[in-house]
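Peer 1: Next comes the sequence, and after it the predicted model I'd like to discuss.
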Amino acid sequence: MIYIHFIINPVSGGGKHHLSEFFIKQFFEPEKYKIKADYTLNKKHAIELAKKAASKHPDIIVACGGDGTINEVASCLLGTNIKLGIIPVGSGNGLASHLNIPRDLKKSLEIIKNGNKILIDAGKINQNYFFSNTGIGIDAMIIKKYEHSSGRKLYSYIKAAILSSFEYRTQPAVISFDDKIINLKTFMIFISNSNEMGYGMSLTPNAMLTDGLLDLILIPELSFTEKIALGFHVLQGTVGRFAKAQHHQVQNLRIEMPLKIYTDAQIDGEHYNLKTNFCKISVIPGALNVLV
């Protein structure tokens, strides 16, 4: 019997998905599948639920939510043979989009039932994992404002980005990787494992989940007109044409913010206040089994 454990975030995507254990069980023959489901109550609760579920040795744990929920569940599966399933019922759904997992519930459940898996890389920033992307600078401020908006919609994200572009003040940063040391008054430091941030937008359209590399975008201080140009390129997925954007592929990097005590970061679309001004970032190749 195949044991599949679902972890459902009931408020993902505005709570409009109505995904339930009763609904899920209609798609799995009871004589062949053991289906269990838990529901998150708040941020980080999926970590607790995933650890508890993993201790029961299921074949698959399915994260039902957005990139934040997926991150919490997937972080608990590294180093295990448990496969990760994804039901993308969040707002941005960047990782699911990269993996071509549809938002249609029936189609995404069929992917889980078929059981086809691939190994994908994971990223690590200090003690936190990421699977889609992480960012320091204006990116973190945008997510912080977005989390406090009235609803997680594309409009709310764009509004947060516009407000942040006026409020954010660049900070000196020292970025080290390979044999390079870059001193930059940074507007954005963006590190991506996947080719989409969510809502169909991308800073790294050529990034791959299986190449053992992270795609690094560095953007220095910008004028008002340059900020407008950058926003246009982000919406069009053409940041590679933006003259001030530096693109590198790395396996490891270090970032120091010498004038800061703490560092604001976004990790897979969730805001974090890291209690340090130093970040060590690396890729873990082939770290996670994912159903696609």
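Peer 2: Perfect, I can see it now.

Peer 1: CA atoms for contacts and neighbours, from now on please.
Peer 2: Will do.

Peer 1: Contact partners for the residue lying closest to Thr186 once chain neighbours are set aside?
Peer 2: Residue nearest to Thr186 in three dimensions, not counting chain neighbours: Pro220, with 4.5 Å by CA to CA, 6 or more residues apart in numbering. Taking CA atoms under 8 Å, 6 or more residues apart in numbering, we find Pro220 in contact with Thr170, Leu184, Lys185, Thr186, Phe187, Met188, Lys244, Ala245.

Peer 1: Which of those ranks first by neighbour count?
Peer 2: Phe187 (23 neighbours; other CA atoms under 10 Å).

Peer 1: So Ile175 belongs to a strand, correct?
Peer 2: Yes: with the criterion set as DSSP: H, G, I helix; E, B strand; the rest coil, the secondary structure at Ile175 is a strand.

Peer 1: surely it meets Asn183?
Peer 2: Yes: checked against CA atoms under 8 Å, the pair Ile175 and Asn183 is within contact range at 6.5 Å.

Peer 1: tell me which element Ile182 falls in.
Peer 2: strand 180-192 (DSSP states H and E).

Peer 1: how far does that strand sit from the chain's center?
Peer 2: With CA atoms, centre = their mean, to the nearest Å as the basis, strand 180-192 stands 19 Å off its chain's centre.

Peer 1: Can you show me the helices along the chain?
Peer 2: Taking DSSP state H as the criterion, the chain carries its helices at 21-25, 45-54, 67-75, 94-98, 105-114, 138-147, 154-167, 224-236.

Peer 1: would TSV of those helices with distance to Met201 and mean neighbour count be doable?
Peer 2: Supplementary listing: the helices of the chain in TSV, determined by distance: least, CA to CA, whole Å; neighbours: other CA atoms under 10 Å:
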stretch	distance to Met201	mean neighbour count
helix 21-25	30	14
helix 45-54	26	19
helix 67-75	14	27
helix 94-98	8	23
helix 105-114	21	16
helix 138-147	13	22
helix 154-167	10	16
helix 224-236	6	15
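
Peer 1: thinking again about what came up before, among the contacts of Pro220, which one sits closest to Gly269?
Peer 2: The nearest member of those to Gly269, counting by CA to CA, is Met188 at 14.8 Å.

Peer 1: got another, please set it beside the one above:
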Amino acid sequence: MPAARSPADAPLFIVLNTGSGSQDAGHTREVIERLLGEAGRRHRVLPVQDGRRLPAVAWQAVQEARMQQGIVVAAGGDGTINAVAQAVLGSGLPFGVLPQGTFNYFSREYGIPADTESAVQLLLNGRLRSVQVGRVNDRIFLVNASLGLYPVLLENREDWKRQFGRSRVVALWAGVVTLLRGHRRMTLEMEHAGRLRTLHTSTLFVGNNRLQLEQTGLDGADALDQGRLAALALRPTGRLAMLWLLARGAFGRLGAADEVQSFSFSSLRLSVLRRGRRRSRIKVATDGEVSWMRAPIEFRALPDALSLIVPDDETA
């Protein structure tokens, strides 16, 4: 529930990823600065051309905002928003979002408009709401985290986007091609709720976004309101069956498939076994960004971790 109005005179420190989405970054910055200037709101735009510098620039924005009791804003896609939120977490600072990505699941979940002008107006007039984030090892995720097939799909999708542009159609076809190439199966040794279980799967997907779960027809959206994360695993199956699952997800019916196992948790610890031995490093995707993590992998829900600027009308 909304808790308080966003500070009306706090300066805004905006981390702008100039490589996110299909919009012209120069025009986006011009719109931001014009609207904030007209409103008489103090602000500073920190542009980032190289995505590898996002964490450093986000940390700089947090330090400056701390000194001036300001607000940190992420302008970009879900990956950019994740990087800035990682720096904001634990600082006690308000967090704002100007969506610039392809899917914008995080911003859409909380009614933040995709139109830059409307999103800037929200920064000026919105309210603060505490929202949950997920954490896997030392990284957070706002939308989802995964291991197995899904990180491979994301890497292939980025290759396709570099060649054919950023769009949902390109993302879909990248998924189809990935599934046709085949995939490895994993054996997971998982510990949660005081129980140890072994799971054979091609991918483990952990969701923290109601909108994404509902659009694909997955169970577990209600668990997010209880301070938990929603997980699903795909039982090992063939390529044609995987394509059928992709189609079911596109039509919002993935949760009803027999090949899908779902459960929820507040914390989960796992290892990946290969040929009877535990792997020391595992490839994990967080909000579309893929990285290697040391095993064992630990997931945890962090309720009320961020103070997000959202629309004054909670039905937005």
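Peer 2: Happy to help now that I have it. Computed from a prediction, not measured in an experiment: that's the story for all the values here.

Peer 1: So which of Ile175 and Asn183 of structure 1 has more stuff around it?
Peer 2: Under the neighbour definition other CA under 10 Å, Ile175 of structure 1 and Asn183 were set side by side, and Ile175 has more, 18 against 14.

Peer 1: Enumerate every residue touching the aligned residue in structure 2 for the more buried one.
Peer 2: In structure 2, the residue matched to Ile175 of structure 1 (TM-score structural alignment) is Met190. When contacts are counted by CA under 8 Å, 6+ apart, Met190 of structure 2 is found next to Leu196, Arg197, Thr198, Leu199, Leu268, Arg269, Leu270, Ser271.

Peer 1: Quick check: Ile81 of structure 2 vs Phe265 of structure 2, distance?
Peer 2: In this structure, Ile81 of structure 2 and Phe265 of structure 2 are separated by 24 Å, where distance is defined by CA to CA, to the nearest Å.

Peer 1: swap in Asp258 of structure 2?
Peer 2: Counting by CA to CA, the gap from Asp258 of structure 2 to Phe265 of structure 2 is 21 Å.

Peer 1: Neighbour count for those two, which is higher?
Peer 2: Relative neighbour count places Phe265 above the other of Asp258 of structure 2 and Phe265, with 20 against 10, counting by other CA under 10 Å.

Peer 1: pretty sure the more buried one is touching Ala230, no?
Peer 2: Yes: with contact defined as CA under 8 Å, Phe265 of structure 2 and Ala230 form a contacting pair (6.8 Å).

Peer 1: Could you pick out the longest strand of structure 2?
Peer 2: strand 297-310 (DSSP state E).

Peer 1: And for that strand, what's in contact with it?
Peer 2: Outside strand 297-310 of structure 2, the residues that touch it by CA under 8 Å, 6+ apart are 2, 6, 85, 88-90, 92-97, 110-112, 122-123, 126-137, 227-229, 266-271.

Peer 1: again, 7 Å this time
Peer 2: Strand 297-310 of structure 2 is contacted from outside by 6, 89, 94-96, 110-112, 123, 126-137, 227-229, 266-271, using CA atoms under 7 Å, 6 or more residues apart in numbering.

Peer 1: Could you find the closest non-adjacent residue to the most far-flung residue of structure 1 relative to its centre?
Peer 2: Counting by CA atoms, centre = their mean, the extreme residue of structure 1 relative to its mean C-alpha position is Glu31, 35.5 Å from that point. Among residues not flanking Glu31 of structure 1 along the chain, Met1 sits closest, at 7.5 Å (CA to CA, 6+ apart).

Peer 1: which residues sit in contact with the one you found?
Peer 2: Lys32, Tyr33, Lys34.

Peer 1: Check Gly77 of structure 2 too.
Peer 2: Going by CA under 7 Å, 6+ apart, the list of residues near Gly77 of structure 2 reads Ser20, Gly21, Pro99, Gln100, Gly101, Thr102, Asn104.

Peer 1: again, only using 10 Å
Peer 2: In this structure, Gly77 of structure 2 makes contact with 17, 19-21, 97-107, 287-288, judged by CA atoms under 10 Å, 6 or more residues apart in numbering.

Peer 1: quick one on the thing from earlier: can you work out which residues contact both of Ile175 and Asn183 of structure 1?
Peer 2: Taking CA under 10 Å, 6+ apart as the criterion, Ile175 of structure 1 and Asn183 both touch Ile255, Glu256.

Peer 1: mind checking what Leu232 of structure 2 lines up with in structure 1?
Peer 2: Aligned against structure 1 by TM-score structural alignment, Leu232 of structure 2 finds its counterpart in Ile217.

Peer 1: Then Leu154 of structure 2?
Peer 2: Using TM-score structural alignment as the criterion, Leu154 of structure 2 maps onto Ile143 of structure 1.

Peer 1: Ala61 of structure 2 too?
Peer 2: For Ala61 of structure 2, the residue aligned by TM-score structural alignment is Ala53.

Peer 1: what about its match, distance to Tyr3 of structure 1?
Peer 2: According to CA to CA, Ala53 of structure 1 and Tyr3 of structure 1 sit 11 Å apart.

Peer 1: What of Glu221 of structure 1?
Peer 2: Noted for Glu221 of structure 1: a distance of 51 Å to Tyr3 of structure 1, by CA to CA.

Peer 1: same question, Gly237 of structure 1
Peer 2: For Gly237 of structure 1, the distance to Tyr3 of structure 1 - CA to CA - is 40 Å.

Peer 1: re the thing from before, how big is the offset of the strand holding Ile182 of structure 1 relative to structure 2?
Peer 2: On superposition with structure 2, the average gap between strand 180-192 of structure 1 and its aligned counterparts reaches 1.6 Å (mean CA distance after the TM-score superposition for structure 1).

Peer 1: Packing partners of that strand?
Peer 2: Here strand 180-192 of structure 1 is seen to pack against strand 117-125, strand 133-137, helix 138-147, strand 171-177, strand 214-220, strand 246-250, strand 252-256, strand 263-267 when contacts are counted using 3 or more CA pairs under 10 Å, 6 or more residues apart in numbering; DSSP states H and E.
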